[in-house]
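*Asks:* Let me see the structure of the following:
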Amino acid sequence: MMSDEALPREAMEFDVVVVGAGPGGLSAAIRLKQLNPELSVCVVEKGSEVGAHIVSGAVLEPRALKELIPDVDPALIPLATSVTADEFLMLTPTGARKLPTPPQMHNEGNYIVSLGNLVRWLGQQAEELGVEIYPGFAAAETLIEDGCVVGIATGDMGIGKDGEPTGNYQRGMELRATYTIFAEGCRGSLTKQLEKSFNLREGADPQTYGIGIKELWEVQPEKFRKGLTQHSIGWPLAKDTYGGSFLYHFGENLVAVGFVIGLDYTNPYLSPFQEFQRFKTHPAIAPTFEGAKRISYGARAINEGGFQSLPKLAFPGGVLIGCAAGTLNVPKIKGSHTAMKSAMVAAEAIAEALEGDKPDTLEAYPQKLKESWVWPELHEVRNIRPGFAKFGMYGGLVNAALETYVFKGKAPWTLHHHPDHLALKKAKDCTPIDYPKPDGKLTFDRLSSVFLSNTNHEENQPAHLTLLDPAKAISVNYNEYASPETRYCPAGVYEIVGAEENEPRLQINAQNCVHCKTCDIKDPTQNINWVVPEGAGGPNYPGGM
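*Replies:* Predicted coordinates for the structure are as follows:
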């Protein structure tokens, strides 16, 4: 393969480089230009366009947005819909019981939004201020010199599966900066390496995660309840499995339906995708989708560790913000507002540093974040998610009530998290789950779902999903855990072939990957490594997702 010396990378210099054009990354860029219009700010985004890789069942708490752009009317964001009612259900196999909506899930004053449309709108605001945004370029490498981050390099383009340059070869670019903001979202590939390089997780709990799977439907007008947010817990999940659903009615006759399952589940036979499909058949849920049309599909891992899983946020030359850091508020089921606020705080610390003595490590950023409303908000709910892991569903509900109404977030203890990949039991100790076949109307298979995500990867490129030890795919995963990757992946990437001939091997269909990162998180020996593919590869979610 052509050496770096034979074809050196071109370099561009900026004051600040932002990795990721999500709500956090774009808010940081906007705030920097508000504070100092002369700053050169660049945002690099691996999706083909801003919003292409954004999927979320999103209710936006507009607090941070209104602090960022004080005269904003959130209703101007395409499809944004004021919340008019909240419902919280406990599902049994045949029935549903309305429960009091937890205070954290009261959504008066909030908006149901398409997160993709929100970031597209934020991207427009950023560009109007002079921010340079480069979609379709994946940040593949962190540039570290003398122990300090000095920027990132985008991935080379036109590398074949054999690792050799093709006729379309293009060397990646170096984007150098005084400070680099990592806003990659949950389980970012560069963030994962930074945590190791700078020991950022020292003193923090392991991060814990959920997988969120979502579909967007156009429903019949008589089934549409504009502004309704509906959440549920219970069926179809077992009592020892954390998770729940959402249905959000927004826009005109659009319903976003999704399911989140904690990745600390124990049964290797569980399929989050199949649990979601089964959920839609519940008698309290299915009527919404009678005569409806499924428009899109997507999936994404989300952080669930909260306060005690926050890593060190600043290191020489860079900072972590938003879901790269893990600022999602799990009981609220919201992370955009905290991501945006952490971004604004980081931007303010950087702007001050660039005006001053430019310290390598921005200690002012975590200090400012502790003085903001984000810190107490996350601290107050720190024991709710681990309570479900420790006490199960019913015990978790009791614990959540105590934390909310009695201790009011000031309990004199903190419950702790454990790594999700260690939670799986051996297949011999678990019962296989018999999932019904899809009907093609309300329930679907994974491949037809991936088709709706518009996922595409250049075929002739190195695999972005690799096994650190290929032998473990059979010796450990297949033999001991019944190949859980064939079920926890919501896109059908992993497949066991040759089992009938007693010669099983793992086939990786990387072209199906929707970049959810679940495999990188849940593999029982952490043997699967997710890295960025060639820029612009992956899903292309439409407006509404």
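
*Asks:* C-alpha from now on. contacts and neighbour counts both.
*Replies:* Noted.

*Asks:* Break down the stretch 51-200 of the chain into its helices, ranges please.
*Replies:* Under the criterion DSSP state H, counting those that start in this stretch, the stretch 51-200 of the chain carries helices at the ranges 63-68, 115-128, 189-197.

*Asks:* tell me which residues in the longest one are buried?
*Replies:* Neighbour-count burial for helix 115-128, counted by 16 or more other Cα atoms under 10 Å, picks out 115-123, 125-126.

*Asks:* Check which helices and strands that helix sits against.
*Replies:* In terms of contacts (3 or more Cα pairs under 8 Å, 6 or more residues apart in numbering; DSSP states H and E), helix 115-128 is packed against helix 23-35.

*Asks:* List the contacts of the helix or strand following the helix it packs on.
*Replies:* Using DSSP states H and E, the helix or strand that follows helix 23-35 in sequence is strand 41-45. Strand 41-45 is contacted from outside by 14-21, 25-26, 29, 32-33, 130-139, using Cα atoms under 8 Å, 6 or more residues apart in numbering.

*Asks:* For the longest helix along the chain, what is the distance to the chain centroid?
*Replies:* Ranked by number of residues, the top helix in the chain under DSSP state H is helix 336-355. Offset of helix 336-355 from its chain centre (Cα atoms, centre = their mean, to the nearest Å): 20 Å.

*Asks:* which other residues reach that helix?
*Replies:* 23-25, 27-29, 31-32, 35-36, 60-65, 68, 179, 319, 321-323, 327-329, 359, 362, 364-365, 368-369, 374.

*Asks:* Okay, buried residues for that helix please.
*Replies:* 336-354.

*Asks:* which residues touch the closest residue to Ile384 other than its chain neighbours?
*Replies:* Excluding its sequence neighbours, the residue lying closest to Ile384 (Cα to Cα, 6 or more residues apart in numbering) is Ala400, at 5.2 Å. Neighbour list for Ala400: 383-384, 387 [criterion: Cα under 8 Å, 6+ apart].

*Asks:* Considering the residues you listed, which possesses the most neighbours?
*Replies:* Asn383 (27 neighbours; other Cα atoms under 10 Å).

*Asks:* Proceed likewise with the subsequent sequence, for comparison:
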Amino acid sequence: MAEIERESMEYDVVIVGAGPAGLSAAIRLKQLDADLEVVVLEKGSEVGAHILSGAVIDPCGLDALIPDWKDKGAPVNVPVIEDKFYVLGEAGKVGIPHWPMPPFMSNHGNYIVSMGNVCRWMAEQAEALGVEIFPGMSCSELVYGDNGEVKGVIAGEFGKNPDGTAGPGYEPGMELHGKYVFLSEGVRGSLSKEVIAKYNLSDGKEPQKFGLGMKEIWEIDPAKHKEGRVEHTMGWPLGGNAGGGAFIYHIENNQVYVGFVVHLNYKNPHLFPYMEFQRFKHHPHVAALLEGGKRVAYGARAISEGGYQSMPKMVAPGVALLGCSVGMVNVPRIKGNHNAMLSGKAAAEAAHEALQAGRASDELSAYETEVRDGAIGKDLWKVRNVKPMWSKWGMVSSLAMGGLDMWTNQFGFSLFGTMGHGKTDAASTEPASHHKPIDYPKPDGKLSFDRLTNVSFSFTNHEESQPCHLRLKDEDVPVAVDYTSYAGPSQRYCPAGVYEFVEDEGKPRFVINFQNCVHCKTCDIKDPAQNINWTVPQGGDGPNYPNM
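*Replies:* Alright, predicted model coming up:
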């Protein structure tokens, strides 16, 4: 496409992504200086439309940012009153007591929330302070300055033809320039990937590790509902095929969040994470809860699991990575929203200090220092070995050794030092010839559902005339490599049925149904050949989660 002329707008800070990290940064900036020009750009149709999280939230992030959040009506209303942990077998369960675990593993004082609704409320607080928030604005490109610094982003480009040329209603979008740009895109954001690669921010770090989280919201029989109850499970149905686990959270209005996480370093390409989730709901313990109820929403997203040793450098000239763009999930606690909020607050304070000193577009080293040495770093340092232990030694051994390691880390030392992760999740996938196919029961339409039916409950929509946002580096690789050597794992690892191989004159042909995409980014992570590049579709497209 020829050089495009775009209008530009100038801000003090441009924030990409209206999740907990981006909104926290926006709020803190305006708390520090009401005159700062701050804009938040969100690719979802509204704030919260693309937010999916468990979620049991540690309120320490909210406490630090908006101490009177209760008085201001934050949708944080269901305290955890019962906390259970089970290891499942095919027909039964064994309860695991909490007493062997360090105190920080307790959910006492935490709340069950919809993070989508929390973000909607945070957006209201930000706008009341004067923050400009533009939903439906995908940020498709970075803008670089004359010295190689990140100067801004291009947002709001609409109307391209499928081949990438300008269509009849083409809108070129705008350049939004900032003295600093914050990327809070969530896991595996396309702009964050570019920044990490351009500035070599992951050099010397362990590879980032990921899980695929899938979630359904169910309305259940009021007689079975126990508001404030939290359950976590491990074991069946995954067994030794993959790491992972499940959660059941009892929220208000006789609803429960039912979630399932599969660690993406699994070896067997025949593994079907979505069908493992559907199978889980047929466990007697889970089925007894859900029978007679109805599923009202579905969604999926990737989760960063690498922890402290996988966090890349967070700053480069003019830009800072926030929240899950860095990877701040405490894996054993199954919590990251508090750290996302604290990271946004820390980035805002570093940017404010720089602007007060007359600086712009440099590296916000004070932000990096605060994350690594402050509350976030301390939270993640204590649990840094849990994920690599699980990957190397399996569930049972990692439960025992991980518990011991978390205890000793409370006192400043570890018997294991800092363990590495080894391979990326993509490189962990082994050829199909090394493994047997897995036979999955057919969904019954009552407790378990086929993917396309469930995707309709994510309220996903993409304008079909736009270019496909799932881009192949080499169009021959899916058949020549993935299908031939790995039995086409993309048709299984995607929780939305985006990818399929169809017979065309007796030969397999790769098909991308990008309209189904729920923006989980698993394909970008798990594809063995690393041939799929997830990019943003035009603004407003994708899932429309009501209260995930």
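
*Asks:* TM-score for these two?
*Replies:* TM-score of the superposed chains, computed with TM-score structural alignment, normalised by the length of the first structure, equals 0.97; 540 aligned residues with a Cα RMSD of 1.3 Å.

*Asks:* one step back: would you check the span in the second structure matched by whichever helix or strand comes after the longest helix of the first structure?
*Replies:* Once the chain leaves helix 336-355 of the first structure, the next helix or strand it forms, by DSSP H and E, is helix 364-370. Alignment of helix 364-370 of the first structure against the second structure: residues 366-372, by TM-score structural alignment.

*Asks:* now the buried residues of helix 115-128 of the first structure as CSV including distance to Lys226 of the first structure?
*Replies:* As requested, those are exported to CSV (distance: Cα to Cα, whole Å):
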residue, distance to Lys226 of the first structure
Leu115, 18
Gly116, 20
Asn117, 18
Leu118, 19
Val119, 22
Arg120, 23
Trp121, 22
Leu122, 24
Gly123, 27
Gln125, 28
Ala126, 30
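
*Asks:* before we move on, the earlier item: could you give me the ChimeraX syntax to select whichever of the contacts of helix 336-355 of the first structure are buried?
*Replies:* Buried residues within the contacts of helix 336-355 of the first structure, by 16+ other Cα under 10 Å, are selected in ChimeraX with:
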select :23,24,25,27,28,29,31,32,60,61,62,64,65,68,179,319,321,322,323,327,328,329,362,364,365,368,369,374
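
*Asks:* Strands of the stretch 301-450 of the first structure, start to end?
*Replies:* Along the stretch 301-450 of the first structure, counting by DSSP state E, counting those that start in this stretch, strands occupy 314-315, 318-320.

*Asks:* Of the ones you listed, give the one that comes closest to Lys280 of the first structure.
*Replies:* strand 318-320 (36.6 Å; Cα to Cα).

*Asks:* Report how many residues lie close to Pro100 of the first structure.
*Replies:* 10.

*Asks:* who touches it in this structure?
*Replies:* For Pro100 of the first structure, the contacting residues are Phe88, by Cα under 8 Å, 6+ apart.

*Asks:* What is the neighbour count of the residue nearest to Glu132 of the second structure when sequence neighbours are not counted?
*Replies:* Computed as Cα to Cα, 6+ apart, the closest residue to Glu132 of the second structure that is not its neighbour in sequence is Val39, at 4.7 Å. Number of residues near Val39 of the second structure (other Cα under 10 Å) recorded here: 25.

*Asks:* And the aligned residue in the first structure for Val39 of the second structure, how far from Gly151 of the first structure?
*Replies:* Aligned counterpart of Val39 of the second structure in the first structure: Cys42 (TM-score structural alignment). Per Cα to Cα, to the nearest Å, Cys42 of the first structure is found 11 Å from Gly151 of the first structure.

*Asks:* Please enumerate the shared neighbours of these two.
*Replies:* Val17.

*Asks:* Name the nearest residue to Lys223 of the first structure, ignoring sequence neighbours.
*Replies:* Thr288 is the one closest to Lys223 of the first structure (Cα to Cα, 6+ apart), at 5.5 Å.

*Asks:* again but with Glu87 of the first structure, I slipped
*Replies:* Gln230 (4.6 Å).

*Asks:* Let me see the contact set for the aligned residue in the second structure for that neighbour.
*Replies:* When the second structure is aligned by TM-score structural alignment, Gln230 of the first structure is paired with Glu231. Neighbour list for Glu231 of the second structure: 83-86, 247-249 [criterion: Cα under 8 Å, 6+ apart].

*Asks:* 6 Å instead, please
*Replies:* Listed by Cα atoms under 6 Å, 6 or more residues apart in numbering, the contact partners of Glu231 of the second structure are 84-85, 247-248.
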